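Q: this one's sequence-less:
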């Protein structure tokens, strides 16, 4: 993931991801769900122009055309699936995946809950044996490599079994991003195991599950407080011996509230740029906030394409 890419500054990790994804085979057929504002349409068009996706716009044709006209965007040659409203758009986009017409989903101008309700529907959705989870991929200026924070958007108060799937999903995503053996820190408020803080018990269990082969493909350690997870100096000061401390690729948070706060603090206070993707479903889903800009949308599509490529390599189509 840190290999040099011609024409891109070494420190611009998101741009390097975009270039790597663009070079990774043909554009990904992608259902863009309810893109009825300028930002959602522009994001899809930019990702298409970069060679990341081949978009199918799913939503009310009249609103899509009006948004494009208002923003001066050209939709010529793009497939449009005309449905009456956002709920129908989410259901039709998921159906396109099941029919083989799309290999990924890109969130447009609808609420995350509405899209995910169609994704997790028991009969018509995109469930797998894994629990679905979300990953922020963050380029933090003061950290030496990209950092994945999970889960900060889907699972509100995950239990141990759910956290194990969150860990597996994040490790698989890191493999898709080119990290052969990612290091995962399971966060808590302290680095010692205490029954007074259940997050520390879950963290210790996840670490032992990795030791016993129940979580594969990476190094897992916890509980680790944020300081000694991120800083080798802080870990040394507390006499921690860990292959993860000071060098994690993944931060697994105790719950959605703490994870969402952490990711947004890194964005708004530390100047981190981000991408966001949902993993663990039959296809990856690029999921960005309406407050995020064009670079975040483009980087999310890049991560989505790389994740889809890894899934096809392992499981084949469907």
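A: Ah, there it is. All values reported here derive from a predicted model rather than from experimental measurement.
Q: C-alpha only now, for contacts and for neighbours.
A: Will do.
Q: check the protein for its longest helix and report it.
A: Counting residues, the longest helix found in the chain (DSSP state H) is helix 294-315.
Q: and the contacts of stretch 185-203?
A: The contact list for stretch 185-203 (Cα atoms under 8 Å, 6 or more residues apart in numbering) reads 160, 204, 206, 220-226, 229, 244-245, 248, 250-254.
Q: first vs last residue of it, how far apart are they?
A: 9 Å (Cα to Cα, to the nearest Å).
Q: may I see the buried residues of it?
A: Of the residues in stretch 185-203, 185-188, 190-193, 199-203 count as buried by neighbour count, 16 or more other Cα atoms under 10 Å.
Q: ditto for stretch 206-217
A: Neighbour-count burial for stretch 206-217 [16+ other Cα under 10 Å]: 206, 207, 208, 210, 215, 216, 217.
Q: and the next helix or strand past the helix or strand harbouring the second one?
A: Secondary structure assigned from DSSP states H and E places residue 207 in helix 198-211. Using DSSP H and E, the next helix or strand after helix 198-211 towards the C-terminus is strand 219-224.
Q: ok, and here's another one to check against it:
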């Protein structure tokens, strides 16, 4: 943004300027952190006056600060310094309101080089005045042309997409879930937290003495939860799978045992949970600053998938995207390059997957590749490279070449970009909730929410088909 100021001599009585600003929830969080004012009246997820409704009102001084933006950027502009500011607050603004802040020169003092300005903030929707006042400033002494394009940006670490997932899953019936070996505080606590949020209705399978001792150490109540005592992890996992086959559970959840111990009985051809596709893992990630959830697959199960496996990886991820509310997911198939290179197998697979989607062999989404990471998620990068695609720059799903790349990408997003990650295994007859020991409460809740939403979508289709016959 190029700024050009006005020095004292340039200013005339009646000079007027204004700026518009859409106030967002993120603005309120940033202001709370910067100012130290954590009044719950100004935070979207809190009820500040006890009426049961979150207010998300813009703080008065945040609204007032919009005046300083006009003074410092436009009139008089760069070099302006405050002497005084008086405000009368005549109304309120909330997150989502567009505000117009304006200043008008009403007096000049040549002896001091100061200028007095009438200040005002109005609601854009009806032009009502919510703030009125008067500012005295020292006008700039030197004409300045300033470019602030390089001003560092801010990203709020707020996980709104997972909040929306939990809201979406809240009305659903609790998902009957067999939890294998919830014998430590993380796994047991996650399962109990999901139960308290009515996301799952758990059955615990594992070492009953350890489960109860862990619950006692946590001060947790197991009343009403069935606990099946099987101390051996392999046998406990087998029994958890059997609960699904018996119709007593509609999902499987990993506790304090190795992933392969849980999946081994699930993939058994005779007694497992095979559903016609390969088992594949999908991360649903809430990345701060990204306008939509991002799915990454496969980052946990298939080490070096061939083309046939990648078809299942893509289709399973599309199904998850549908379950969480993405109607037509855009699938970017990643490679190191965005053109087909015979020496890079992943670029060939990506091109074939794209063509297979065009021919109806993969359904429910738009698939394109090969795409490099930058032009899959960044529109400017895609435009710079001349890529014309409905997926490039706006992918909802990233399909990685292999487990190494997927695992690295997911962990980079988690530990460097501060993303939250929910993990589910698809391809089985029921969703398998696959949590990591390092997952926090939000990740565990979101994993359960994804599983519940998927089960509800699939079971709804089945029941609908049955009623139509």
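A: Structure's in. What do you need? Quantities reported herein were computed from a predicted structural model and do not represent experimental measurements.
Q: how is residue 309 of structure 2 assigned, secondary-structure-wise?
A: Following DSSP: H, G, I helix; E, B strand; the rest coil, the label given to residue 309 of structure 2 is helix.
Q: translate it into the numbering of structure 1.
A: Matched to structure 1 by TM-score structural alignment, residue 309 of structure 2 sits across from residue 162.
Q: check residue 81 of structure 2 too.
A: Aligned counterpart of residue 81 of structure 2 in structure 1: none (TM-score structural alignment).
Q: burial of residue 81 of structure 2, as a residue count?
A: 17 (other Cα atoms under 10 Å).
Q: what distance do you get for it to residue 102 of structure 2?
A: Note on residue 81 of structure 2: its distance to residue 102 of structure 2, by Cα to Cα, is 17 Å.
Q: mind listing what the match of residue 309 of structure 2 touches?
A: With contacts defined as Cα under 8 Å, 6+ apart, residue 162 of structure 1 is in contact with residue 131.
Q: who touches residue 417 of structure 2 in this structure?
A: Contacts for residue 417 of structure 2 (Cα under 8 Å, 6+ apart) come out as 287, 288.
Q: in terms of helices and strands, where is it?
A: Counting by DSSP H and E, no helix or strand carries residue 417 of structure 2.
Q: tell me the counterpart of it in structure 1.
A: Using TM-score structural alignment, the partner of residue 417 of structure 2 in structure 1 is residue 270.
Q: contacting residues around residue 232 of structure 2?
A: Counting by Cα under 8 Å, 6+ apart, residue 232 of structure 2 makes contact with 206, 207.
Q: ok, the corresponding residue of structure 1 for it to residue 181 of structure 1 distance?
A: Applying TM-score structural alignment, one finds that residue 232 of structure 2 aligns to residue 85 in structure 1. Taking Cα to Cα as the measure, residue 85 of structure 1 falls 43 Å from residue 181 of structure 1.
Q: structure 2: matching residues for stretch 112-119 of structure 1?
A: Stretch 112-119 of structure 1 corresponds to residues 259-266 in structure 2, going by TM-score structural alignment.
Q: aligned to residue 205 of structure 2, what sits in structure 1?
A: Matched to structure 1 by TM-score structural alignment, residue 205 of structure 2 sits across from residue 58.
Q: oh, that last question was meant for residue 431 of structure 2, not what I typed.
A: In structure 1, residue 431 of structure 2 lands on residue 284 (TM-score structural alignment).
Q: distance of that match from residue 136 of structure 1?
A: Going from residue 284 of structure 1 to residue 136 of structure 1 by Cα to Cα gives 13 Å.
Q: what touches both of these two?
A: Common neighbours of residue 284 of structure 1 and residue 136, counting by Cα under 8 Å, 6+ apart, are residue 277.
Q: how distant is stretch 364-375 of structure 2 from the center of its chain?
A: Using Cα atoms, centre = their mean, to the nearest Å, the mean C-alpha position of stretch 364-375 of structure 2 is found 20 Å from that of the whole chain.
Q: my error: substitute stretch 142-162 of structure 1 in the last question.
A: Relative to its parent chain, stretch 142-162 of structure 1 has a centroid offset of 9 Å by Cα atoms, centre = their mean.
Q: what about that stretch, start to end distance?
A: So stretch 142-162 of structure 1: terminal residues 31 Å apart, Cα to Cα.
Q: buried ones in stretch 207-220 of structure 2?
A: 207, 208, 210, 211, 212, 214, 215.
Q: again with stretch 156-171 of structure 1
A: Using 16+ other Cα under 10 Å as the test for burial, stretch 156-171 of structure 1 gives 158, 160, 162, 163, 164, 165, 166, 167, 168, 169, 170, 171.
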